[in-house]
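Q: Using only what follows, build the 3D model:
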Amino acid sequence: MKLVLKNTENFVNKRVNIYKRSVPCLDQSWHYHAEFELLYISESSGIRFVGDSVSPFYPGDLVLVGSYLPHLWRNDESYYEGQKDLMVNTTVIKFTDNFMGEGTFENPEFSEVKKMLELSKYGLSFDKSVSDSIREELLEITDLSKGYQSISLLEILYKLSLTENKKVLSTTDMRQFTSESPDRLDAVIKYISENYKNDISLNDVAEVACMTTNSFCRFFKKLTNKSFTEFLNQVRIRNASRMLVQENSPISEICYSVGYKSIPNFNKQFKQIMGLTPKAYRYKL
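A: Below is the predicted model of the structure:
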């Protein structure tokens, strides 16, 4: 698999492309595209990667991804719980910054929308209270005529721009402006997200990338803004945080199930990344 520049034929000469997806699983490749993307998850859970951000997602997840920002949503196997026919339901809204005409967001009344779109180069996640408040609009927008879709999208973006319940995801500008996609990085991210529960060494991932360990470390840091160890810990801890929310398993069991062999180390890494101990995190929720 590789990091893909998506330029689907059915989007050519279109400024808004809105559709629902009901599929067995979400994206299989780390990818980016020229359009902005507003993605709403109505059914599914797992881990999402947006720029250098790694976070769990749940039903109600609403994220605005800026143009050329690499992203990937991956389902976790626990979502299916033996139900192999269970589907993932999403609403996908792709649009250009001129979908309402040239210079629309230069008008003072849309200054907040303009700021939000500029900030989306880092990816923006909206609180579930926000997504719940516009849930019906997100679910019904696909049934509207093209004209009303654009009007509804403008209203949604305006509402989102006014809320304070949103957070920036990526810590750095990770946008890709070249069509030469780093196949190696996509293969590594896929390998880590599928094998984080097992022992993964630096040699293992360097071999996946077909590189020496020194070359891989420089390559991975440049493209993700994280070392391999930092990235692996984030994937493990974010999965652990999701399990603490969704499951009643003992913390020690969750520790081992995400790849840690030492509970003290698990607690240390969890607090460093999440700001709370696993016990405090579960209690807070």
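Q: Going by C-alpha atoms from here, please, whenever you check contacts or count neighbours.
A: Will do.
Q: what does stretch 112-129 contact?
A: 50-51, 60-69, 105-106, 157-158, 161-162, 165-175 (CA atoms under 8 Å, 6 or more residues apart in numbering).
Q: Just the residues you listed: which are in strands?
A: Using DSSP state E, the members of the contacts of stretch 112-129 that fall in strands are 50, 62, 63, 64, 65, 166, 167, 168.
Q: I'd like to know which of those residues are buried.
A: 50, 62, 63, 64, 65, 166, 168 (16 or more other CA atoms under 10 Å).
Q: Please identify which pair of those residues lies farthest apart.
A: 50 and 166 (14.7 Å; CA to CA).
Q: To check against the first, give me the structure of this:
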Amino acid sequence: MKKIELEEIRPDAGKSFRLKTDCFKKSFYWHFHPEYEIVYVEGGSGTRHVGQHLSSYTDSDLIFIGPDVPHLNFDYGLKTEINQIVVQLKEDFLGERFLQAPELSAIKVLFEKAKYGLSFTGETKLQLAEKLKQMPSLDHFRQLISLLEVFQIMATSKEVVQLNDQTNSHNQLQKDKERMSAIYRYVDASYHLRPDVNHIAQQVHMTTAAFCRYFKKQTGMTFTDFVNHCRINQAKNLLLQDRSVTETCFATGFEQLSYFNKVFRKINGENPRDFKKRYLH
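A: Next up is the predicted model:
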């Protein structure tokens, strides 16, 4: 099994944090790091896997993650052109007593909540997205001021979803991280074929029954549901490229159009034709 990767992060030259706009795109990167991270991704349909939380987003996503929380890169598998902005920083990026200032009491609470993973929605997401998209064009001082404003907006917003019920960054065993990495890589390589639960169970050195129990505990869904989730996520990206529903169905491993429509509707609440029409037209 390939181990989960520790991403090494260094602040940009002359700054106390790192700001980047590059994308992995199509690459699988199941990883963690001791830094806090803000991720804004815009365009396409992607997977949101943070700790034990697994879901998907369409069009855009804005996440704030605490230290050492294992997560998948949010641009993973996207087939459309996207924009991405990532801000990474240590908790004491402005000094050890940074969060002790009384003016930053709300931000201190925000940093604690980020250890569970936070997703921002609605007007808050739009407002934060605009500030983040402006940051690369600012000088270093104004970038810092803008980042503090981003934190204050996050800290006072009600349009936020906590992704995990418990922090698992420190108590999640390394073996669990390695197993999830192996599972993701297998499904990524074979979702359009017939991923075999017996094969992946053997790959991670478990019986099939033990694997099924383990996987349900780790993700909240069965392996079959997970494979379908990945297939539908890829299907949405193909539909956003204006591929036909029939072509998308067979390209993502479904053998019957009626079953594809049923699974798509179950996961997204609408059939693929309506999804395509709503986002493309």
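Q: Next, the TM-score between them, please.
A: After superposition, the two chains reach a TM-score of 0.76 (TM-score structural alignment, normalised by the length of structure 2), with 273 aligned residues with a CA RMSD of 3.6 Å.
Q: between the buried ones among the ones in strands among the contacts of stretch 112-129 of structure 1, which is closest to residue 260 of structure 1?
A: Nearest member of those to residue 260 of structure 1, counting by CA to CA, is residue 50, at 24.3 Å.
Q: all helices of the stretch 51-200 of structure 2, in order?
A: Taking DSSP state H, counting those that start in this stretch as the test, the helices found in the stretch 51-200 of structure 2 are 105-113, 122-134, 140-156, 174-190, 197-203.
Q: Pull the residues that contact the fourth one.
A: Applying CA under 8 Å, 6+ apart, the set of residues contacting helix 174-190 of structure 2 from outside is 1-4, 28, 30, 70, 195, 200, 203-204, 227, 230.
Q: what do you get if the cut-off is 10 Å, keeping everything else the same?
A: 1-5, 26-32, 51, 70-72, 76-77, 193-197, 199-201, 203-205, 214-215, 218-219, 223, 226-227, 230-231, 252-253 (CA atoms under 10 Å, 6 or more residues apart in numbering).
Q: Give me the nearest residue to the residue nearest the centre of structure 1, chain neighbours excluded.
A: By CA atoms, centre = their mean, the mean C-alpha position of structure 1 lies nearest to residue 48, the distance being 3.3 Å. Spatial nearest neighbour of residue 48 of structure 1, excluding adjacent residues (CA to CA, 6 or more residues apart in numbering): residue 73 at 4.2 Å.
Q: Could you report the separation of that neighbour from residue 242 of structure 1?
A: 14 Å (CA to CA, to the nearest Å).
Q: Compare these two (neighbour count), which wins?
A: Neighbours of residue 73 of structure 1 and residue 242, each counted by other CA atoms under 10 Å, are more numerous for residue 73; the result is 21 against 18.
Q: May I ask you to confirm that that one is in contact with residue 40?
A: No: the criterion here is CA atoms under 10 Å, and residue 73 of structure 1 misses it with residue 40 at 11.4 Å.
Q: Need the nearest residue in space to residue 252 of structure 1, chain neighbours excluded.
A: residue 263 (6.6 Å).
Q: What's the local residue count around the counterpart of the one you found in structure 2?
A: Alignment note (TM-score structural alignment): residue 263 of structure 1 maps to residue 257 of structure 2. When neighbours are defined as other CA under 10 Å, residue 257 of structure 2 has 15 of them.
Q: what does stretch 253-260 of structure 2 contact?
A: 190-195, 227-228, 231-232, 235, 245-250, 252, 261, 263-266, 271-272.
Q: Skip the chain neighbours and tell me the closest residue to residue 117 of structure 2.
A: residue 65 (4.7 Å).
Q: Alright, I will stop here.
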